[in-house]
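J.: Here you go, sequence then predicted model.
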Amino acid sequence: MNLTPEEKEDIKSLLLFLVEKKSEISDGHNGFHLKELEPFLQELVEEQKIKCRPTITADNYFKINN
């Protein structure tokens, strides 16, 4: 993915927020895992904002073309 420096910073800030939030709610005992994003992706699928296509190794998410 080609992202602008600003877009990269936005994503890094969001990921840092998620790691800090996980640390806060677990009192520093649990780390954040990318699998924890799956419920949010599933919500976007249910809201028909994106679509999911299962592959052999993982689910891939795509923009819905209108």
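T.: Great, that's in hand.

J.: all contacts plus neighbour counts: C-alpha atoms, from now on.
T.: OK.

J.: Where does Phe62 sit, in terms of helix or strand?
T.: Counting by DSSP states H and E, the element that carries Phe62 is strand 59-63.

J.: next up, a second structure to put side by side with the first:
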Amino acid sequence: MNPVDSEGREDHPLLHRWVRDIASRCEGELTEVVHEVHGGRLIRIAYIQPANGIGWSTAADNIGPAR
């Protein structure tokens, strides 16, 4: 696992790079990966911003390099 700061942000190797979300098949810049507790479970959420349009979130395991 990658290092996580005190606010739950992960130092992901693809941070600020162009990624592809396999769930939506969309691409954008990975702006943040955070660790959040939901229902007593720790989950990793990736936030992605496309070149144009509205950003979205997905499970961090759903992302990979786009190019």
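T.: Nice, thanks for sending it over. Predicted, not measured: the structure shown is a model, and the values here were computed from it.

J.: Superposed, what's their TM-score?
T.: Between these two chains, after superposing, the TM-score reads 0.25 (TM-score structural alignment, normalised by the length of structure 1); 29 aligned residues with a C-alpha RMSD of 3.6 Å.

J.: circling back: and the strand holding Phe62 of structure 1, what does it pack onto?
T.: Where contact means 3 or more C-alpha pairs under 8 Å, 6 or more residues apart in numbering; DSSP states H and E, strand 59-63 of structure 1 is packed against strand 50-54.

J.: Quick one: work out the angle between the strand it packs on and strand 59-63.
T.: Strand 50-54 of structure 1 runs at 150 degrees relative to strand 59-63, counting by axes from the mean of the first three to the mean of the last three C-alpha atoms, to 10 degrees.

J.: For strand 50-54 of structure 1, which residues meet the burial criterion?
T.: Ile50, Lys51, Cys52 (16 or more other C-alpha atoms under 10 Å).

J.: I am finished for the moment; much appreciated.
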